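Engineer: sequence first, predicted model second:
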Amino acid sequence: MTRSWIRPGAQRPCSLVVCRGCCCGDARKHPGTDHAGQLARLRAAAAASDGRLAVRTSDCLGPCAQANIVVVQPSTEGRRRGARAAWIGFALDNDCLDDLLAWVDAGGPGLAEPPATLKLQMIDPPRPGR
């Protein structure tokens, strides 16, 4: 049996899953991006959010051609309202991080509309078996 880190009935915050696999976070692929600085900024925002934001890293999430990938997972309330995870590609600069953090601060998927510029960066998640 797999145990969740979230207690049954607990409110799950909006979370960002930051890809740091084979291509995402790789200075050889995107030398002009401060990958460590981006991750530090997101973690600092989570620490200051009073539990409204969680940040995790993951190995390769799949769509390497659209690196860097960040998956925005809805909070418990966002899921209740029918929201699904939003996949963001090309998360390479501070403007994108500003948009991500503003969206999460407003509630994230299911609770707030993403900024228009962030909508342009949304990608389809990889299909199973690919």
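Structural biologist: Perfect, I can see it now.

Engineer: can we go C-alpha only for contacts and neighbour counts from here?
Structural biologist: Fine.

Engineer: please tell me how far the residue lying closest to Cys19 once chain neighbours are set aside sits from Leu111.
Structural biologist: Nearest non-adjacent residue to Cys19, counting by C-alpha to C-alpha, 6 or more residues apart in numbering: Ser58, 5.0 Å away. Per C-alpha to C-alpha, to the nearest Å, Ser58 is found 25 Å from Leu111.

Engineer: quick one, which of these two is more surrounded?
Structural biologist: With neighbours defined as other C-alpha atoms under 10 Å, Ser58 and Leu111 compare such that Leu111 has more, 19 against 12.

Engineer: surely the more buried one touches Gly78?
Structural biologist: Yes: with contact defined as C-alpha atoms under 8 Å, Leu111 reaches Gly78; the gap is 5.7 Å.

Engineer: could you point out which element follows the helix or strand where Val71 lies?
Structural biologist: For Val71, the element it lies in under DSSP states H and E is strand 70-73. Going down the chain from strand 70-73, the next helix or strand is helix 76-80, by DSSP H and E.

Engineer: so what touches that following helix?
Structural biologist: For helix 76-80, contacts defined as C-alpha atoms under 8 Å, 6 or more residues apart in numbering pick out Gln11, Arg12, Pro13, Cys14, Gly107, Gly108, Pro109, Gly110, Leu111.

Engineer: hold the first one in mind and look at this next one:
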Amino acid sequence: MTTTLGRTVVGAARDRPCTLVVCRGCCCGNARKHPRADHEGQLERLRVAAAESGGSVAVRTTDCLGPCGQANVVVVLPSSEGRRRGGRAVWIGWAMGDACTDDIVRWATDGGPGIAEPPPALELQVVRPPGEERRGARGRGRARA
């Protein structure tokens, strides 16, 4: 356990890498919905980049994240250091194609949210997480970057 800036950080949270959460639910990664996208190739490229990062990037897959109309979705989670610097999860929609995959890899290996600025093309692909609009409409919840 470590105390940092008046906060206690326990175990693995102290050294969490920038993590790419790749949706592979009902629409994302679905060859019937997006037949021209190389879904498996993209996932393999992300995994290779994580393996070559020396532990600074991790990749996870998950079932449906929700914004199916913006498939494929990748959530870029900040590293522990990125979170300490104010970085928050960034949801990227329409994450298909080599250029987008290259941008995601470059941003994650540069440090991700809180450490590095996203490439301009990715900024155009940022989507709101499911439920954020409902919380905002009722005036509840906290603002997220």
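Structural biologist: Perfect, thanks for sending it. Quick caveat: nothing in here was measured; it's all calculated off a predicted structure.

Engineer: give the contact list for the alignment partner in the first structure of Val126 of the second structure.
Structural biologist: Aligned by TM-score structural alignment, Val126 of the second structure pairs with Met122 of the first structure. With contact taken as C-alpha under 8 Å, 6+ apart, Met122 of the first structure is in contact with Ala86, Trp87, Ile88, Gly89.

Engineer: for those, give me TSV that also has neighbour count and distance to Leu101 of the first structure.
Structural biologist: Output for the contacts of Met122 of the first structure, formatted as TSV (neighbours: other C-alpha atoms under 10 Å; distance: C-alpha to C-alpha, whole Å):
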residue	neighbour count	distance to Leu101 of the first structure
Ala86	20	14
Trp87	20	14
Ile88	24	13
Gly89	24	15
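
Engineer: out of these, which are inside strands?
Structural biologist: The strands, defined by DSSP state E, take in Ala86, Trp87, Ile88 from the contacts of Met122 of the first structure.

Engineer: wait, which of those is closest to Ala45 of the first structure?
Structural biologist: Taking C-alpha to C-alpha as the measure, Ala45 of the first structure lies nearest Ile88 of those, at 18.0 Å.

Engineer: my read: that closest one touches Val71, true?
Structural biologist: Yes: the pair Ile88 of the first structure and Val71 passes the contact test of C-alpha under 8 Å, sitting 6.0 Å apart.

Engineer: residue in the second structure matching the residue nearest to Cys19 of the first structure?
Structural biologist: Under TM-score structural alignment, Ser58 of the first structure pairs with Thr62 in the second structure.

Engineer: could you measure from that match over to Gly55 of the second structure?
Structural biologist: 20 Å.

Engineer: check His34 of the second structure too.
Structural biologist: From His34 of the second structure to Gly55 of the second structure the distance is 31 Å (C-alpha to C-alpha).

Engineer: can you give me the strands in the first structure?
Structural biologist: Counting by DSSP E, the strands of the first structure are 14-19, 53-58, 70-73, 86-88, 122-123.

Engineer: make CSV from those and add distance to Ala36 of the first structure to it.
Structural biologist: Putting these into CSV (distance: least, C-alpha to C-alpha, whole Å) gives the following:
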stretch, distance to Ala36 of the first structure
strand 14-19, 11
strand 53-58, 12
strand 70-73, 14
strand 86-88, 18
strand 122-123, 22
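
Engineer: relative to His35 of the first structure, which of the ones you listed is closest?
Structural biologist: Per C-alpha to C-alpha, nearest to His35 of the first structure of these: strand 14-19, 10.5 Å.
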